[in-house]
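Asker: below are the sequence and a predicted model; questions follow.
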Amino acid sequence: MPRWSPDAALRLEAAAMDLFERQGFAATTIPQIAEAAGLTTRTFFRHFADKRDVLFLRDREFPDAVGDVMTSVPLEDSGPAAVRAGLAAACRGLEAWRRPIARRRTIVHSEPALHERELLQRHHLARAIDASLRARGIDVPQTRTLAAVAVMCFDLAMQKWLDGPDDLLLEECVASVWSEVRDCLDG
């Protein structure tokens, strides 16, 4: 097996996803992933702490991306407007990732042991939104509420997008869910 491969992480990720889909997350071992990728177990551990990391590697950057976009929204915009703008911009960056996101979501939802890690990702997104809103000078109770609502809306929109037709845009789903939540609260 090669000692060094510039695409090792991507090969390991692809092999892991295929194995998780075929035989389940719990039944898949790290040596199986490494072998399927044509790499060593040692190489696996250079890139990932454990097999859960393969599923959640890309999620680390998303909260920061949303927070960064929110800081670029004009300060005169309200907290809700900043949150919607941040989520909308982040959604545009995810459109090309529909298939991998759907695959990952199916695996995560089929394995109870992974639910905690997914909840942690939502918590990180809420913290990034909260911090961005605080930096705008918005009161803490409102920042926490907006962050929680934003994460809930994003999660509902993600499911709507993945369940919908191929031409449905994630950004449209976020706007739709945001309106539905607002109507429920006002009604």
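Answerer: Sure thing, it's come through. Since the model is a prediction, treat every value here as computed from it, not as a measurement.

Asker: contacts, neighbours, all on C-alpha from now
Answerer: Fine.

Asker: helices of the chain, residue ranges please.
Answerer: 8-23, 30-37, 41-47, 51-56, 62-72, 79-94, 98-110, 112-135, 140-163, 170-186 (DSSP state H).

Asker: what comes up buried for the second one?
Answerer: What that stands for is helix 30-37. Neighbour counts over helix 30-37 (16 or more other Cα atoms under 10 Å) mark 30, 32-34, 36-37 as buried.

Asker: redo the residues you listed as JSON lines? Include distance to residue 180.
Answerer: Shown next, in JSON lines, are those (distance: Cα to Cα, whole Å):
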{"residue": "30", "distance to residue 180": "43"}
{"residue": "32", "distance to residue 180": "45"}
{"residue": "33", "distance to residue 180": "42"}
{"residue": "34", "distance to residue 180": "45"}
{"residue": "36", "distance to residue 180": "45"}
{"residue": "37", "distance to residue 180": "44"}
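
Asker: and the gap between residue 154 and residue 19?
Answerer: 28 Å (Cα to Cα, to the nearest Å).

Asker: over to residue 137?
Answerer: The value you get for residue 137 to residue 19, if Cα to Cα is used, is 47 Å.

Asker: give me the more crowded residue out of these two.
Answerer: Taking neighbours as other Cα atoms under 10 Å, residue 137 and residue 19 compare with residue 19 leading, 18 against 12.

Asker: ok, that one - contacts?
Answerer: Contact analysis of residue 19 by Cα atoms under 8 Å, 6 or more residues apart in numbering lists 25, 28, 33.

Asker: can you pull up the most central residue in this structure?
Answerer: residue 59 (4.4 Å; Cα atoms, centre = their mean).

Asker: excluding chain neighbours, what is closest to that residue?
Answerer: residue 121 (7.0 Å; Cα to Cα, 6 or more residues apart in numbering).

Asker: my guess is the one you found contacts residue 58. True?
Answerer: No. With contacts counted by Cα atoms under 8 Å, residue 121 stays clear of residue 58, the gap being 10.6 Å.

Asker: put this next to the previous one:
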Amino acid sequence: MGRWEPNAQARLRQAAMDLYAERGFDQTTVAEIAEKAGLTERTFFRHFGDKREVLFGGSERLQEMLVASVTAADPGTDPAVTVAAAFEHAAEDYFPPVGYSRQRQQVIDANPGLQERELAKLDGLAAAMAAALRERETPDLPAALIAETGVAAFKVAFVRWVTDPADAPLLGHVRSAFAALGDVWSFAPGRI
């Protein structure tokens, strides 16, 4: 093998996903991933800290993108609209094709430890977005509620996307989830 292998990260990611689907996450080793990709373990560790990062690497970029979107919104924009727009932007510019995302989600759904990590990442997104809203002078309680609700709406949209047999775009699912959220909360005060 040469010192430099084109598309090494993509090859490692796909090899890992194939092995996770075939054998299960816990039964797959880094050595097997590297071998299937035609690369070395050393190359694997140049691209990923561990085999979980194949699934979760890049989540910092998603968080940065969402926070930047919230921060850049016009000052007079409603905080809930700001959060919805941030998720719409991410739906257009961040996520890989639905086939890969579907395969990734199946691996996560089959492993409780990975599910826990996914929830922790979502919790981190909500905290970061709430902080960005507070910096825009949204009071603490509304900032926290809007960020958490936005993450919940996105989570529902994402699940609908990866289970959609028609493979409709993620953006449409995000818009539908946020629109439905508006309908859910349109009850009259005192009805709870």
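Answerer: Received the coordinates, thanks. Just so we're clear, the structure is a prediction, and the values are computed from it rather than from any experiment.

Asker: do you know the score for how well these two fit?
Answerer: Here the TM-score for the pair of chains, by TM-score structural alignment, normalised by the length of the first structure, is 0.91; 187 aligned residues with a Cα RMSD of 1.8 Å.

Asker: tell me how far the residue nearest to residue 59 of the first structure lies from residue 73 of the first structure.
Answerer: In terms of Cα to Cα, residue 121 of the first structure sits 23 Å off from residue 73 of the first structure.

Asker: what does residue 149 of the first structure give?
Answerer: Counting by Cα to Cα, the gap from residue 149 of the first structure to residue 73 of the first structure is 19 Å.

Asker: counterpart of residue 115 of the first structure in the second structure?
Answerer: Under the alignment (TM-score structural alignment), residue 115 of the first structure pairs with residue 115 of the second structure.

Asker: what sits against its match?
Answerer: 108-109.

Asker: can you put the helices of the first structure in CSV and add distance to residue 1 of the first structure?
Answerer: CSV is the format used below for those (distance: least, Cα to Cα, whole Å):
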stretch, distance to residue 1 of the first structure
helix 8-23, 12
helix 30-37, 9
helix 41-47, 10
helix 51-56, 21
helix 62-72, 34
helix 79-94, 34
helix 98-110, 27
helix 112-135, 31
helix 140-163, 38
helix 170-186, 41
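
Asker: which ones are touching residue 169 of the second structure?
Answerer: Contacts of residue 169 of the second structure (Cα under 8 Å, 6+ apart): residue 161.

Asker: gap between it and residue 130 of the second structure?
Answerer: In terms of Cα to Cα, residue 169 of the second structure sits 27 Å off from residue 130 of the second structure.

Asker: now do residue 115 of the second structure
Answerer: 23 Å.

Asker: now for residue 178 of the first structure: what does it line up with in the second structure?
Answerer: Checking TM-score structural alignment: residue 178 of the first structure goes with residue 178.

Asker: and its match, how far from residue 79 of the second structure?
Answerer: 13 Å.

Asker: burial check on residue 166 of the first structure, number of neighbours?
Answerer: Around residue 166 of the first structure there are 9 residues (other Cα under 10 Å).

Asker: what does it align to in the second structure?
Answerer: So, by TM-score structural alignment, residue 166 of the first structure is matched to residue 166.

Asker: if we can go back for a sec, looking at residue 121 and residue 58 of the first structure, which one has more neighbours?
Answerer: Taking other Cα under 10 Å, residue 121 of the first structure and residue 58 do not tie; residue 121 has more neighbours (17 against 10).

Asker: how much space is there between the more buried one and residue 147 of the first structure?
Answerer: 13 Å.

Asker: now stretch 7-15 of the second structure: which residue numbers in the first structure?
Answerer: Against the first structure, stretch 7-15 of the second structure falls on residues 7-15 (TM-score structural alignment).

Asker: the more surrounded of residue 178 and residue 79 of the second structure?
Answerer: residue 178 (25 against 22).

Asker: thinking the more buried one is in contact with residue 152, fair?
Answerer: No. The pair residue 178 of the second structure / residue 152 is not scored as a contact, 9.7 Å apart, by Cα under 8 Å.

Asker: tell me the buried residues in stretch 143-153 of the second structure?
Answerer: 143-144, 146-153.

Asker: in TSV, list those residues along with distance to residue 47 of the second structure.
Answerer: Shown next, in TSV, are those (distance: Cα to Cα, whole Å):
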residue	distance to residue 47 of the second structure
143	35
144	34
146	35
147	31
148	31
149	33
150	31
151	28
152	30
153	31
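
Asker: show me the two of those that sit farthest apart.
Answerer: 143 and 153 (15.3 Å; Cα to Cα).
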